[in-house]
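Undergrad: Predicted model follows, preceded by the sequence.
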Amino acid sequence: MAENGREDENLSEDTLLIKENLKQEKKVTKYSHRLIIYTIIFVLILFITSFILTISGGVLWFVTYKDIHTQVTHEMSLQNGTLIYEQWIAPDARIYKDFYIFNWTNPSDLALGIAPKLIEVGPYRYREYRNKTVTAVSENGCHVIYTQHKLFVFDRGATSVDLSEDDVIQTLNLPLAGAVHIAKKSIFLTAALNSIILETNSSLYKSLTVKQLIWGYEDDFIKELKKLYIFPKDKNFSIFINDNPQDQEPSIVNTGVCDSKALGEFIQWDGNRQMDIWGDQYANMINGTEGFFFRPFLNSNDRITFFVDDAMRSIELACKNSHTEHKGIDTLRYGLPLYFLQNASCNPANARWYQFCPQGLFYIGNSSIMPDVPAYGSKPHFLDADPNLLSNVSGLFPDREIHDLFVDIEPTTGVTIAVHNRVQINFKLERTEIVYFNEIPSLLYLPILYSDESITLSKELYTHISSKLNTIDLVFSISLVVVVAGLFCLLASTVSSCCLLTNIRSVLKKDSNPSSD
């Protein structure tokens, strides 16, 4: 010991300092090694935790999605005990049909080449009641057979106090316009029609009550048309049908039990599996649903189809807006695609629906109570139609906010939250060798009225949908939090691993290159 002490005394101060540094480095190295071990353990714990959380979150999400998918598919199927079935049988949702009538104020000026002056009157609101009676269900539960009774009742309380369905409107003599279109194809019918017009003192225009114009009437002129078999003997002339006897014919739809994607889609409508009024087999197909609910789990790329009984055809809608909110419920907004309103010249496929007309119109003459009449549908006020249609009349002012049609659907359940099915009825007038029509200056599409079909969900159904969506959001949020926590731990362990690797390299470098003077 004494000798070592003497040796230390004989060493220079620099040498002593180096020895002291070496001792300190050994202590630091031991501490670094211990820290590395602790860090490795911590990183391993993070890795294990992140793995468990991520897998658990993924499994929870998968199980939750599968369970929710099963629940929603069941609840949105047409089988006894489901809410949608009860609403389908006898909906307590309020369905309205508003009518806006165009009062033609200057019909006698048409022969002078003066454009028709129209004044919009309305809305006249009718409450629509739909009640179904199930007559049978297929053995496998895939299809349900039913009859439906549809009734429209004038809603005095929801219509302006200064309006009544007994209001008198001046409008085109629609039976005459229809008869002219049919009779011009035959010299015999042309002569006979000219004689009937004079005998019955009929004119180009007619004064009718709102109720007569919408739901039908009969006069001496129509009685004479029935004698010529131009008009069905057992019917009155009407634009729309109320309390239709044909509703007693059976319809068949998919229940969604066997295929949720086919929920509510028609297989047979009013006793018909397909129609025979259009240009080919495809156009005559009865596709789609009633329009008040669709298949669940829709996305913005999906297109939906509904069958419109007023137009006697299926109509496909495309998503126009992926985020429209109604009282906290997010919906997809669907509307008419561009090709639907194109005429056969621009879109040859539309020739099967006889769209040989200006852009923005679609033929509905085959759906009328009087077949083969020159009736065409459009958006109200000729919105999105050929500008010439608008310039040929006076008093129309298209506005997308109040004249466009749309269907807002909650995508998870497929329930229609809001809808405004707006369609304008127009009649084509052209010069022919028949009384009054030989004075028409040029081809004219005259607006008669437009309807706006809307729906207000019942409080029960709205609350049920909101509650179900909130539950789904909560469960998925928990799953997401677990997955995010796992991913955060994985990120933390990755960063820690990088730091640890740098630290280990530094320590190893010091160990392999000890300090020396």
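TA: Nice, I can see it.

Undergrad: only C-alpha atoms for contact and neighbour calcs from this point on.
TA: Will do.

Undergrad: which residues of the stretch 151-300 of the chain fall in strands?
TA: Under the criterion DSSP state E, counting those that start in this stretch, the stretch 151-300 of the chain contains strands at 168-172, 205-209, 251-254, 266-268.

Undergrad: ok, P296 - contacts?
TA: 72-73, 76, 260-261, 411-415 (C-alpha atoms under 8 Å, 6 or more residues apart in numbering).

Undergrad: Let's see that with 6 Å instead.
TA: By C-alpha atoms under 6 Å, 6 or more residues apart in numbering, P296 lies in contact with 412-414.

Undergrad: And the closest residue in space to K226 that isn't next to it in sequence, how close does it get to D270?
TA: Nearest non-adjacent residue to K226, counting by C-alpha to C-alpha, 6 or more residues apart in numbering: K233, 5.4 Å away. K233 is 21 Å from D270, where distance means C-alpha to C-alpha, to the nearest Å.

Undergrad: do V180 as well
TA: Distance from V180 to D270, by C-alpha to C-alpha: 30 Å.

Undergrad: Would you mind telling me which of these two has more residues around it?
TA: V180 (25 against 16; other C-alpha atoms under 10 Å).

Undergrad: Now for the spatially closest residue to the more buried one that is not a sequence neighbour, how many residues are close by?
TA: Closest residue to V180 apart from its sequence neighbours, by C-alpha to C-alpha, 6+ apart: I434 at 7.2 Å. Neighbourhood size, I434 [other C-alpha under 10 Å]: 18.

Undergrad: Got another one to weigh against that:
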Amino acid sequence: MGSRSRARRVAAALGFAGLLCAVLGVIMIVMVPSIIKQQVLKNVRIDPSSLSFNMWKEIPVPFYLSVYFFDVVNPSEILQGQKPQVRERGPYVYREFRHKSNITFNDNDTVSFLEYRSFQFQPDKSRGLESDSIVMPNILVLSAAMMMENGPMSLKLIMTLAFSTLGERAFMNRTVSEIMWGYEDPLIHLVNKYFPNMFPFKGKFGLFAELNNSDSGLFTVFTGVKNFSRIHLVDKWNGVSKVNFWHSDQCNMINGTSGQMWAPFMTPESSLEFYSPEACRSMKLIYKEQEVFEGIPTFRFVAPNTLFANGSVYPPNEGFCPCRESGIQNVSTCRFNAPLFLSHPHFYNADPVLAEAVSGLHPNPEEHSLFLDIHPVTGIPMNCSVKLQLSLYIKSVKGIGQTGKIEPVILPLMWFGESGAMEGETLQTFYTQLVLMPKVLHYAQYVLLALGCVLLLIPIVYQIRSQEKCYLFWSSSKKGSKDKEAIQAYSESLMTSAPKGTVLQEARL
């Protein structure tokens, strides 16, 4: 009796535990996705209390700037009208440090900030030294010549004389350090003396001189605290909501984010838009495929074929014109009218005639395409590689002797790639909190539901088996009583003497 009572209590306890597990599993299935969503929304917004705020303020991902130069092999022949020949030199790798300052939260759910950048040369990652010499087009001379193409002949002759006096030539031999961070040029001093507002720079001239130890402009972006639908989107840049470099409102629009974080919960239909101060325009990347970075699921976004397409191939880009061949963008309007062009490296994804016009170019998607790998749940970049090329349009300008007989050509100057990948403790923390824990919760809810169902079966099975045993016991008890009564009656009849006249018969089996 005691063992049956104990078994009944154990079965009841297991059934109660199963009920709890099943209810908890159902609650988790219903509530966990909502809880995860709320936690993501809370922690990706720009707020000092969010987990991602310090990551946004001081980007923990190590960024590297890799620079490749196109060393001109035959400058004398180019001046005689021959096809340019270049050889790629590099990479010259720099560690890029970024930090935000002047962070100001505004009343309209936005935050304003300046992001400063500095660069440090990495000899161990580079193929060459900053002291290496590179032969390149003289951007100042050839740009000035192009600006004076339609000017009076007398002024061109004066310019030719001035160039000769200052020792300026169409091609120059400079070190990597000088090209990157600036060099003294007598032409700059002369122009700044007589035309003080012609050049935006007053000291040294270098392709990256304005980027080192400087900011990329005052960004004002939405924090997502009050209105999550606009999180990370740029409200204004340098106080304006659109630029005036281009010839259409669409091209002048400042769209997307500042290029560091995007809205969470992305789908393959999502796109990445961001404003690039270096390109003076907004850019849009499109979804390509799913990837996995260090165990973290990501979406890979790449540049569409239309990013640098000209207006005849892609009409919305008409505002970036005057255009030349498709695949290069004229950025002269935001680069002191110098005939500079932006494109993918080696004219990848551009009109083939551009690469064919210069010997030594070999475009291919593996080395020259750009991509961003984004964690779709949070909108945080995991791995990125943005690659762009800067080229100069050069040609012979009648009246300016330094240009010789140069045939019109878009001559690549250099290309660079900015790359960064989350690593170390930051990556481990991100994986644990945003990948591992949601995955554990996802499986735990179904395990609890299954376990609950199994435990609920135990008291049910016990009850069924108990009823069967009880039925068998009572059946056997009733049958035994009747047999006992029959045997007892038979025994008593045998013991009673028969009445007179009764004939006893022989018992037969």
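TA: Okay, I see it. These numbers come from a predicted model, not from an experiment.

Undergrad: right, so the strands of the stretch 151-300 of the first structure: which one is the most enclosed?
TA: Each of the strands of the stretch 151-300 of the first structure was scored by mean neighbour count; the highest is strand 251-254, a mean of 23, by mean count of other C-alpha atoms under 10 Å.

Undergrad: Filter the contacts of P296 of the first structure down to just the buried residues.
TA: Using 16 or more other C-alpha atoms under 10 Å as the burial test, the contacts of P296 of the first structure include 412-414 as buried.

Undergrad: So which of the strands of the stretch 151-300 of the first structure is nearest D14 of the first structure?
TA: D14 of the first structure sits nearest to strand 251-254 of all the strands of the stretch 151-300 of the first structure, at 96.1 Å, using C-alpha to C-alpha.

Undergrad: Which other helices and strands does that closest one contact?
TA: If you count contacts as 3 or more C-alpha pairs under 6 Å, 6 or more residues apart in numbering; DSSP states H and E, strand 251-254 of the first structure packs onto strand 143-154, strand 266-268.

Undergrad: what about 10 Å?
TA: strand 118-137, strand 143-154, strand 266-268 (3 or more C-alpha pairs under 10 Å, 6 or more residues apart in numbering; DSSP states H and E).

Undergrad: Any chance of those strands in a markdown table with distance to G328 of the first structure as columns?
TA: Shown next, in a markdown table, are these (distance: least, C-alpha to C-alpha, whole Å):
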| stretch | distance to G328 of the first structure |
| --- | --- |
| strand 118-137 | 27 |
| strand 143-154 | 31 |
| strand 266-268 | 31 |
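
Undergrad: Give me the distance from stretch 149-161 of the second structure to the chain's centre.
TA: Offset of stretch 149-161 of the second structure from its chain centre (C-alpha atoms, centre = their mean, to the nearest Å): 49 Å.

Undergrad: Adding distance to H420 of the first structure, write the strands of the stretch 151-300 of the first structure out as TSV.
TA: As requested, the strands of the stretch 151-300 of the first structure are exported to TSV (distance: least, C-alpha to C-alpha, whole Å):
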stretch	distance to H420 of the first structure
strand 168-172	25
strand 205-209	25
strand 251-254	24
strand 266-268	22
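
Undergrad: For S497 of the first structure, find the nearest of those.
TA: Nearest to S497 of the first structure, of those and by C-alpha to C-alpha, is strand 251-254 at 57.2 Å.

Undergrad: So which bit of the second structure is the closest one matched to?
TA: Matched against the second structure by TM-score structural alignment, strand 251-254 of the first structure falls on residues 219-222.

Undergrad: superposed on the first structure, where does that stretch end up, distance-wise?
TA: Superposed on the first structure, stretch 219-222 of the second structure shows a mean distance to its aligned partners of 1.6 Å (mean C-alpha distance after the TM-score superposition for the first structure).

Undergrad: Tell me the spacing between the residue nearest to K226 of the first structure and K223 of the first structure.
TA: Note on K233 of the first structure: its distance to K223 of the first structure, by C-alpha to C-alpha, is 8 Å.

Undergrad: Are there residues contacting both of those two? Which ones?
TA: Here K233 of the first structure and K223 share no contacting residue, scored by C-alpha atoms under 10 Å, 6 or more residues apart in numbering.

Undergrad: follow-up on the earlier one: any idea which of the helices and strands packed on strand 251-254 of the first structure is most buried?
TA: The highest mean neighbour count among these, using mean count of other C-alpha under 10 Å, belongs to strand 266-268: a mean of 21.

Undergrad: helices or strands up against that strand?
TA: Counting by 3+ C-alpha pairs under 10 Å, 6+ apart, strand 266-268 of the first structure packs on strand 143-154, strand 251-254.

Undergrad: For the longest one, give me the average deviation versus the second structure.
TA: In the superposition with the second structure, the average deviation recorded for strand 143-154 of the first structure is 1.8 Å (mean C-alpha distance after the TM-score superposition for the first structure).

Undergrad: Which parts of the stretch 301-450 of the second structure are strands?
TA: 328-330, 340-343, 371-375, 380-394, 409-421.

Undergrad: Which stretch of the first structure lines up against the fourth one?
TA: Residues 415-429 of the first structure are where strand 380-394 of the second structure aligns, taking TM-score structural alignment as the criterion.

Undergrad: Same check on the last one?
TA: When the first structure is aligned by TM-score structural alignment, the counterpart of strand 409-421 of the second structure is residues 444-456.

Undergrad: repeat for the second one
TA: Using TM-score structural alignment, strand 340-343 of the second structure lines up with residues 375-378 of the first structure.
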